[in-house]
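Student: no sequence for this one, just the structure:
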């Protein structure tokens, strides 16, 4: 069991703009579904704009 002691990094001050954040680089299912829906919506809106009499 570890003892709780003073934090060795307590005096280290890093500006918030320089802190590294963990970024997940994998494409999740939610991202892929969102991209497909967005592309379909843009395509539909473009077709409706070009041919308004059909919609």
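Tutor: Alright, I've got the coordinates. On a predicted model such as this, the values are computed, not experimentally measured, just so you know. Numbering: from 1, shown residues only.

Student: going forward, measure contacts and count neighbours with C-alpha atoms only.
Tutor: Fine.

Student: so what's residue 33 up against?
Tutor: Neighbour list for residue 33: empty [criterion: Cα atoms under 8 Å, 6 or more residues apart in numbering].

Student: so which strand or helix has residue 30?
Tutor: helix 29-50 (DSSP states H and E).

Student: please identify the buried residues of that helix?
Tutor: Of the residues in helix 29-50, none count as buried by neighbour count, 16 or more other Cα atoms under 10 Å.

Student: below is structure B, check it against A:
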């Protein structure tokens, strides 16, 4: 039973990797960095906000 579940998991992973590669080969102009964002061009406004950690006071 364990071998079947592992086989199904590996098969699903191979399917999704293959699908992503297939789409990349069919439409190379639509490739992105894969980060889930709208593109890889950095936003110039993103550098304005620089969060800092609060000072630790014992």
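Tutor: Yep, it's here. The structure displayed is predicted, hence computed values, not measured ones.

Student: now what about the TM-score between them?
Tutor: The TM-score (TM-score structural alignment, normalised by the length of the first structure) is 0.48; 31 aligned residues with a Cα RMSD of 2.1 Å.

Student: give the contact list for residue 26 of the second structure.
Tutor: Residue 26 of the second structure neighbours (Cα under 8 Å, 6+ apart): none.

Student: any idea how far it is from residue 8 of the second structure?
Tutor: 27 Å (Cα to Cα, to the nearest Å).

Student: cool, residue 17 of the second structure as well?
Tutor: From residue 17 of the second structure across to residue 8 of the second structure, the span is 14 Å (Cα to Cα).

Student: with residue 19 of the second structure instead?
Tutor: Taking Cα to Cα, one finds residue 19 of the second structure at 16 Å from residue 8 of the second structure.

Student: with residue 2 of the second structure instead?
Tutor: According to Cα to Cα, residue 2 of the second structure and residue 8 of the second structure sit 10 Å apart.

Student: more neighbours: those two, which one.
Tutor: For residue 2 of the second structure versus residue 8, neighbours defined as other Cα atoms under 10 Å are more numerous around residue 8 (12 against 7).
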